[in-house]
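1. Here's a sequence, model it:
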Amino acid sequence: MKATVDGTVIAEAPQEDLIKIEGNWYFPPASVGSDRLEPSPTPYTCPWKGPCQYFDVVVDGKRRPDLAWAYPHLIDGAVQRVGKDFSNYVAFAPGVEVSG
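-> Model prediction:
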């Protein structure tokens, strides 16, 4: 699967390596172009996943705020609820096209 912005691939991995949580595909950390993501100061904590790290997506010098996020430090029970460790996996908001 691929995640793209304006035709530029920012993440790519086989579907079996992704995890679907609450309707969002989470890409393994190694499959995401780290040069495309810059940490955002936007705070959020999910009640069952834990503290979230938002990222701005940068393509062709254009910054798109908070279009990606990950959970670097999962709280107790999150892995059991999903069935797999998804810490640091990256998901994308509308504005990023995720397709197979």
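
2. drop to CA atoms for contacts and neighbour counts, all remaining ones
-> Will do.

3. Relative to residue 52, how far out is residue 17?
-> As for residue 17, its distance to residue 52 is 21 Å (criterion: Cα to Cα, to the nearest Å).

4. More neighbours: the two, which one.
-> Taking other Cα atoms under 10 Å, residue 17 and residue 52 do not tie; residue 52 has more neighbours (18 against 12).

5. wait, that one sits on residue 75?
-> No: if you go by Cα atoms under 8 Å, residue 52 and residue 75 don't touch, sitting 11.0 Å apart.

6. overlap in contacts of those two?
-> With contacts defined as Cα atoms under 8 Å, 6 or more residues apart in numbering, no residue is adjacent to both residue 52 and residue 75.

7. Just the terminal-to-terminal distance for stretch 57-71.
-> Length of stretch 57-71, first residue to last, Cα to Cα: 16 Å.

8. please give me the structure for this one as well, since I'd like to look at both together:
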Amino acid sequence: MARAIFNGTVLAETERPELVEGNVYFPPEAVHDEYLTRTRRVSVCPWKGIARYYTVTVDGREARNAGWSYPHPSPLARKIKNHVAFWGDVEVEP
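-> Take a look at the predicted model:
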């Protein structure tokens, strides 16, 4: 069971994560999106496409740009479309 935890709260949990380049991507239905706020940050991956970022907020504590997803990935990365990955202060248990 893969889980993402921040400030003692489970942000996402799934038995079917997608693992890409060492990152755990959680399917949209496994993510508690009430803890996520989209930011203006974007990045570009040559083979996945444009990533959008989220700040995670739990009980007033924030982890800025600690989550990201590919809403419109390239065809090579279609299996992670709308999945969310986490890093930084978010603990990810693969």
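
9. Just give the TM-score of the two.
-> The TM-score (TM-score structural alignment, normalised by the length of structure 2) is 0.91; 93 aligned residues with a Cα RMSD of 1.2 Å.

10. wait, what's in contact with the residue lying closest to residue 79 of structure 2 once chain neighbours are set aside?
-> Among residues not flanking residue 79 of structure 2 along the chain, residue 18 sits closest, at 7.6 Å (Cα to Cα, 6 or more residues apart in numbering). Applying Cα under 8 Å, 6+ apart to residue 18 of structure 2 gives the contacts 24, 25, 26, 27, 79, 80.

11. What count of nearby residues applies to the fifth one?
-> Using other Cα under 10 Å, residue 79 of structure 2 has 14 other residues around it.

12. That one should be in a strand, yeah?
-> No: read with DSSP: H, G, I helix; E, B strand; the rest coil, residue 79 of structure 2 is helix and lies in no strand.

13. Look up how far residue 91 of structure 2 lies from it.
-> Distance from residue 79 of structure 2 to residue 91 of structure 2, by Cα to Cα: 23 Å.

14. other SSEs contacting the longest strand seen in structure 1?
-> Secondary structure of structure 1 per DSSP state E: the longest strand is strand 62-70. The helices and strands touching strand 62-70 of structure 1, judged by 3 or more Cα pairs under 8 Å, 6 or more residues apart in numbering; DSSP states H and E, are strand 53-59, strand 90-92.

15. Where do the strands of structure 1 begin and end?
-> Using DSSP E, strands in structure 1 cover 2-5, 8-12, 19-21, 24-26, 37-39, 45-46, 50-51, 53-59, 62-70, 90-92, 97-99.

16. which one of those strands lies closest to residue 81 of structure 1?
-> Nearest to residue 81 of structure 1, of all the strands of structure 1, is strand 19-21, at 10.0 Å by Cα to Cα.

17. That closest one vs structure 2, mean deviation?
-> Its aligned residues in structure 2 lie a mean 0.6 Å from strand 19-21 of structure 1 after superposition (mean Cα distance after the TM-score superposition for structure 1).
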